[in-house]
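# Just to be clear, the model below is a prediction. Sequence and coordinates:
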Amino acid sequence: MSFVIRLVFALAACAIMVVAAALLVYAPYTALAGALSGGGVSPDALLGAVGYLIVAIALFDVAKYFFEEEVPAGRERRTAADARRGLTKFVSTIIIALFLEALVLVFETAREDPSHVVYPALLVAAACATLLSLGLFQRLSAATEESVGPEPDTTDPEESSGDGDKRRLASRGANG
């Protein structure tokens, strides 16, 4: 079953990368098509292209997260610290994309209809709330890890080779 789950994550990551690549091509195409049609490069087309690029980069980072965290075999025995780091990288990508998209929306809305700036401002507030939530998660999970103590060694004794384990344990003691 583990292989099937890893395969599904790999296929999903590949599909996300294809969509991200399409957006990376489509974004400059829309700006160039407007410029070549004789209308010149409009700021709206450029801001739209920036929005597509932001989404493409966020999608690419999500696919990268799947490839790094979910697809590799043997990752079932991760520590809580590994899971926290992986989730932090993933949520950080989403937060950055939210802030960048909010910035683009603020510029677009300020140019078109300043009375609607409240909607991009709400997106900025949502990104701030997400950032604060991530900080709270980091603080609480780190405090929990400290109070629980280090996780036990999950090395399978059948995979070990005796002397290698002694050296590995000695190096862990020396390194902290």
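Looks like it came in fine.
# can we go C-alpha only for contacts and neighbour counts from here?
Noted.
# Please enumerate the helices of this structure.
Along the chain, counting by DSSP state H, helices occupy 2-34, 43-65, 80-112, 118-148, 163-175.
# and of those, who's closest to G74?
helix 2-34 (9.7 Å; Cα to Cα).
# Quick check: buried residues in that closest one?
6, 9-11, 13-14, 16-21, 23-24, 27-28, 31-32 (16 or more other Cα atoms under 10 Å).
# what angle sits between that helix and helix 43-65?
Orientation of helix 2-34 against helix 43-65 (axes from the mean of the first three to the mean of the last three Cα atoms, to 10 degrees) gives an angle of 160 degrees.
# Now do helix 2-34: which elements does it pack against?
Of the remaining helices and strands, those touching helix 2-34 by 3 or more Cα pairs under 8 Å, 6 or more residues apart in numbering; DSSP states H and E are helix 43-65.
# here's the one I want to compare it with:
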Amino acid sequence: MRAFEILTRIAFGLASLVLMVLAGALIFYAGSGVWESFRVPDRSIGATALEAVGYTVIATAVFDVGKYLLEEEAIRGREMRNAGEARRSLTKFISTIIIAVLLEALVTVFEAGKEDPRLMIYPTMLLLAGGLLIVGLGVYQRLSADAEVKVRDPVEDD
């Protein structure tokens, strides 16, 4: 059983490092696209910059997933020390995903608004999904904080 745990941690560690390298590659690609738009006169700097923001947002989310896997699965293992630690870790992770979804929605709104108003369905759905994620995170925070208090201070029925 111990060998499987070590193998699993190595696999999660490698996967997280690959994700972090890929996130770096996305940021490099976004930066090189912006640099190229300054050098080539017929490329639109605005569109390229918006595209670079989208790539950077995705790269940030991918990097955070890699960091999460490295910290929670490869280094510390699966088990959290307590419910509060698990809540904070999951909240931090989901918050990054929410930010990525909402920033992608914002970038897509600008892109779609310039091209065709009929293309606004996708960014609108992203905004709604981001809003639902925020509400879901709030509900999770409230319920898990209440449960954490109940576990710490059980009320006796006398």
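Arrived safely, thanks for sending. Remember, it's a predicted structure, so these values are computed and weren't measured experimentally.
# Mind putting the helices of the first structure into JSON lines with distance to P72 of the first structure?
Output for the helices of the first structure, formatted as JSON lines (distance: least, Cα to Cα, whole Å):
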{"stretch": "helix 2-34", "distance to P72 of the first structure": "7"}
{"stretch": "helix 43-65", "distance to P72 of the first structure": "11"}
{"stretch": "helix 80-112", "distance to P72 of the first structure": "13"}
{"stretch": "helix 118-148", "distance to P72 of the first structure": "24"}
{"stretch": "helix 163-175", "distance to P72 of the first structure": "23"}
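# Single out the most deeply packed of those helices.
helix 43-65 (a mean of 20; mean count of other Cα atoms under 10 Å).
# So what touches that helix?
12-14, 16-17, 19-21, 23-24, 26-28, 30-31, 34, 86, 89-90, 93-94, 97, 100-101, 104, 108 (Cα atoms under 8 Å, 6 or more residues apart in numbering).
# What range does that helix cover in the second structure?
The counterpart of helix 43-65 of the first structure in the second structure, counting by TM-score structural alignment, spans residues 46-68.
# How about stretch 90-101 of the first structure?
Using TM-score structural alignment, the partner range for stretch 90-101 of the first structure is residues 93-104.
# The matching stretch vs the first structure, average offset?
For stretch 93-104 of the second structure, the mean deviation from the first structure after alignment is 0.4 Å (mean Cα distance after the TM-score superposition for the first structure).
# and that stretch, how far from the chain's centre?
5 Å (Cα atoms, centre = their mean, to the nearest Å).
# Check stretch 19-32 of the first structure too.
In terms of Cα atoms, centre = their mean, the centre of stretch 19-32 of the first structure is found 20 Å from the chain centre.
# again, but for stretch 4-19 of the first structure
In terms of Cα atoms, centre = their mean, the centre of stretch 4-19 of the first structure is set 15 Å apart from its chain centre.
# Repeat that for stretch 58-71 of the first structure.
For stretch 58-71 of the first structure, the distance to the chain centre is 7 Å (Cα atoms, centre = their mean).
# quick one: terminal-to-terminal distance for it?
End-to-end distance of stretch 58-71 of the first structure (Cα to Cα, to the nearest Å): 19 Å.
# What sits closest to R9 of the second structure if chain neighbours are left out?
Computed as Cα to Cα, 6 or more residues apart in numbering, the closest residue to R9 of the second structure that is not its neighbour in sequence is A74, at 4.3 Å.
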